[in-house]
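**Q** one predicted model, sequence on top.
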Amino acid sequence: MGNSHSHHPNESVEKPDFSVRRRSSAKQITSAHVPALERLFQKLELTAEDDNGHPGEITRATFENVFHGPLQLFGKLLYEQMVTNGHHHHGDKVRGRITCEQFVKAGKEVLKLFNETDQHKYYFKLFSQGKEQLDKEGALRMIHIAYALTLSSSMVPYAKNEKDEQVFNAVLESMFGMKSEIKFSEMERWMESNCPHMVAGVHNWVYTILTGSKMPEELEVSRVPMLERFTEGQHCMTMGMVWMLTGSLPHMFTHTEEKDTDPAAQAGTKNPLLTSFQFLMKLARLSRCQSWVNLYDSDEHGLSMNRFSHHVTSYNDPTITLVSFEGRNIYCIAEDVPWREGTSKFGREDTRLIQITPVYRVVQSGGPLVQWSITDRNIPKGIHFGQSGRLEVLSIPLDFDMAKHYGVQCQLHHVEMWGCGRVESLQLQQKQKQWERKEVEKQRSRKLHRDVNWEENPDKQLLSWGGVEVNHQYSRSGAM
């Protein structure tokens, strides 16, 4: 019930305007990194297990053996791409050796991919193994490897569970539809509309490996944030969802902290992706993305409007909200402004409404998109998602007892919100909550006059935000 495997007939998907900062001086870095490519080739020569009877060349096995664990297949595909420059065909015999000159030339071709469209073309050829069309098996390999390498380049420990497979299959469902193969132009259209930075993490990782240094900040996109207070399997959010969302969302949701993190400090980690090529990455200093912090989780805090309000209010930075309901549906509401209760909708140009499963797609982009009404008697109470003048996509009534999906009533399973802002934002929210709790104590000790109209008393909203149950019809769970 409420399951949507295709676009609603009255819902058109807008094409988001994703911009990536590029500087004209960036193209000069290609020649500057030639010495780094030559040094890398020499280091690869030293890793050869057998005596190298061909000085100035390395074997395919030597190249591929540097890649371990989840990266083993990628090493095979990257070697084929560098040797053939993407012009090989499935079944063709790929040369078993590569010279230093060929390696440097192929490396320069990769390093000059500053435009994301050019990156998409390069990695389409890599994962299709030179064919003109990409099949579902190749696309799934691309998704798995892009996920692993994006986490690695963001210095986030690798993790994957069965929920991630559901997300990845939802991507395939959206990208391919009824087709078994797609051309580059079809993949590019889908990426532009839904996830333009899907392979950006792959390119960030390859750039770092080839140069021994991090990608310039103006060229780096799709950084994956750490999740504070996160335990895999105990939230609706998974790392697979985080990765897909960072490939879809504007930069403001994944901005970088003003500090560097030394990957050498990660040497003790159990993450195989960070130990691979460790000797090449000692000089790299990869930027870390701003963490996301869990503000509200209905399993922990209670599935109620009262508890939602208590944990959400006073957080003044962008947020990610997940809504899970029957039909395997999970929606993401990325808000670029603080949540506010009232009669008008809120959200600016970076706001997104994204369906994550069973089909991954950007449903609407740009605000105002969210209306949150608790007290006004003239409009429907609850939370409503969808742009004005268009069919409402999703809503949650005041009682938090169901969800309406395009007007169809569905069982509500889970709601959670993640804060995407600065550390200071959470600290300011906590200070505000402390002040509110003190005010609540004052109100509790104050004897209300019998002739006061409680429905119109301004203290009612303050008590509600402080966690005091002021009207039982607002909540199915008043637990603190």
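**A** That came through fine. Numbers count the residues shown, from 1 in each chain.
**Q** from here on, contacts and neighbour counts on C-alpha atoms
**A** Noted.
**Q** what are the ranges of the strands in the stretch 1-150 of the chain?
**A** Counting by DSSP state E, counting those that start in this stretch, the segments of the stretch 1-150 of the chain that form strands are 57-59, 97-99, 133-135.
**Q** need the contact partners of the first one.
**A** With contacts defined as C-alpha atoms under 8 Å, 6 or more residues apart in numbering, strand 57-59 is touched by 44, 45, 48, 52, 96, 97, 98, 99, 100.
**Q** can I get those in a markdown table with distance to residue 77?
**A** Rendered in a markdown table, the data for these read as follows (distance: C-alpha to C-alpha, whole Å):
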| residue | distance to residue 77 |
| --- | --- |
| 44 | 17 |
| 45 | 19 |
| 48 | 19 |
| 52 | 23 |
| 96 | 13 |
| 97 | 14 |
| 98 | 14 |
| 99 | 18 |
| 100 | 19 |
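**Q** take a look at this one as well, against the first:
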Amino acid sequence: MGNGQYKHGNQRHKSHPNIASINRKASTSTTSSLHEKYATNTPRDGMSRTASGSDINEKNYSLFFPLEKLSKILHQKTQHECGVNGIAQEIFVKYVFPKYPDLGERIFRKMHKLAKAKTKHLGVTAFRQQCEMYLSVLDDALIHEHYVKMFFANGSLNAATASKENAGGQQQPLSDEELLLVNTNGLTDLLLICFRIGVANYIASAGKADVTTISADTICPHIKRTITSVTQSCFFTKDTLSVGFVCRWLEKNLPNLIMPLHRFCVHTLTTVYRTIEEAEKVATTSQSSVTGATNEVNPLLLALNKELRKLNEAACERGTPEIITGNTLPSTGGLGKLMPLSQSWLLAAALPNVFTRVQERKAPITPQPSGKLDNPDATIPAIDAAAASPIPHLMSTIPTHWSLLYDSQQHGVGSNRFLHHVIGYKGPTLVLLHSETDEIFCLASPSEWRETHLYTGTDDCHIIQLLPKFSILEKGPKLLYLNTCIRGYPKGLRAGPDPRKPLLSVDEHFEKIEYRSVPSVLFAIEVYGCGDRQIRDIQLDIKKWQVTEAERQRTVKLTSADWIDHPDRYLLELGGRPQYNNA
């Protein structure tokens, strides 16, 4: 019995390895079945790398149709023009960013560095992968850092070949810390690219000519002074700064500077393939039409047409700068001397959207002939030249709806002149103050101005110094103060968080200005309305009504019965003129 139990136990003991092997087979078969089940979603092949980064398995990445089309077109162009199996930098710049070659070179070098390619060109798959990563960045902080790193101290060179001279005059490679330093030239290039793209889309939204081939100095003669104010404020006395510091400074002082540039790059990468295809179709049709017509048309007429075409192009080139060299805006009729085109672009990059975007207003309820009413939820579209072309308007940072309300050089200096042109405008405004020390300040009020003994304003209030250094001095609620008639309280215009010690103050006669308790003579004042045209029209209508009402009251004819109880009669009698009719 005991032996039987032992054998039984021994047999049970010997059966354990068999059971384990069966379990291993079952688990292996289950695992293999799971692999077969999800084989359609995971690639079987591994990933290796070549110099151009072109061997990445295409199954690992979803194919975005615009990027797929763009990569195929650029690949064909590179093979045809350069004889390279991939995408070359010159082809990318030539067909994707022909109007901004510097920006195209920087973007391609950034993609080339992130792909870790060892050749000068990029593989098709690596290029598509980098474009998808470029489009997937959504965080504002990462976007700022991405573009600032494009314009690092030696951004015009390859990181592998960047070098500097040592004390002995020999070239030595830059360290990683030095490669991540930004100098004034890098920040200047970034600002110029943003300004050129903003102005080009601003002009395009207004229906004007193409200005991408014109220099920034021709577009706005004050662009150097504007950019110098930014670089001096950011760098102060230093030659280089870290990428992190520059990113934080831009986020604090110019939060809306880089986002239009990013939108432009994303829009270009996703839509340029259609432009290339349309250009090829036009070239093909024009070439076929020219070849077919050369057999029939007189060669003298063709030569004459070419000469006329050249004359027309030369005339257009001479006339294009005249469109944009002045301070005229398409929708406002003009800006003052304190607000050139570059200054309005910089202010729009620093101010909140309440100043830079036209707000849609609800349509008034008006009776219809049938007795029904309009839809109360209907909105009136913004009266703007950019309404017909929304894409350039979204990428433009220059507002087209700012209107000049008050200019001291045109309308006169004084508190009554200021109140007459500013009070009653129920929208955001910008007040520019120019002192004799060549300092220009901006008071940004998101709501209408009103006389009171209290400090007013919402969270969007800003106090900005424009020149000689650009800086946001203060922002927040209850920063602005205006009082010219209430007794017992300080009179004049004031701005600052501390009522007892204002940061900026103008006296009641609008003749002197004090900045941080340092007095100076006030040279000029300009006020701009940042609301839509309807707000401006309402203000003008109210002023016209006031003028007509004053004229009507001045010519009122009183009867003898009305004159007996009129208060003016008693005033004349108190003044010693009871016989006022014999005067």
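**A** Okay, I see it. Keep in mind that this is a model prediction, so the values were computed, not measured.
**Q** hmm, back to that, JSON lines for the strands of the stretch 1-150 of the first structure, including distance to residue 349 of the first structure and mean neighbour count?
**A** What follows is those, written out as JSON lines (distance: least, C-alpha to C-alpha, whole Å; neighbours: other C-alpha atoms under 10 Å):
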{"stretch": "strand 57-59", "distance to residue 349 of the first structure": "50", "mean neighbour count": "20"}
{"stretch": "strand 97-99", "distance to residue 349 of the first structure": "48", "mean neighbour count": "17"}
{"stretch": "strand 133-135", "distance to residue 349 of the first structure": "33", "mean neighbour count": "21"}
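**Q** looking at those, spot the one closest to residue 246 of the first structure.
**A** strand 133-135 (23.4 Å; C-alpha to C-alpha).
**Q** for residue 139 of the second structure, what is the corresponding residue in the first structure?
**A** Alignment note: residue 139 of the second structure maps to residue 115 in the first structure; criterion TM-score structural alignment.
**Q** residue 505 of the second structure matches what in the first structure?
**A** Using TM-score structural alignment as the criterion, the counterpart of residue 505 of the second structure in the first structure is residue 395.
**Q** tell me the SS of that match?
**A** Secondary structure for residue 395 of the first structure, judged by DSSP: H, G, I helix; E, B strand; the rest coil, is strand.
**Q** quick one: contacts for the spatially closest residue to it that is not a sequence neighbour?
**A** Taking C-alpha to C-alpha, 6 or more residues apart in numbering, and ignoring the residues beside it in sequence, residue 395 of the first structure has residue 384 as its nearest neighbour in space, at 4.3 Å. Counting by C-alpha under 8 Å, 6+ apart, residue 384 of the first structure makes contact with 370, 371, 372, 392, 394, 395, 396.
**Q** and with 7 Å instead?
**A** With contact taken as C-alpha atoms under 7 Å, 6 or more residues apart in numbering, residue 384 of the first structure is in contact with 370, 371, 372, 394, 395, 396.
**Q** would the third one count as being in a strand?
**A** Yes: assignment of residue 372 of the first structure by three-state DSSP places it within a strand.
**Q** now do it: how many residues are near it, please.
**A** 24 (other C-alpha atoms under 10 Å).
**Q** helices along the stretch 401-550 of the second structure, start to end?
**A** 408-411, 415-422, 533-554 (DSSP state H, counting those that start in this stretch).
**Q** run through who's touching the longest one.
**A** This means helix 533-554 of the second structure. 383, 424, 425, 426, 427.
**Q** quick one: which of the strands of the stretch 1-150 of the first structure is nearest residue 446 of the first structure?
**A** With C-alpha to C-alpha as the criterion, residue 446 of the first structure lies closest to strand 133-135 of the strands of the stretch 1-150 of the first structure, at 69.2 Å.
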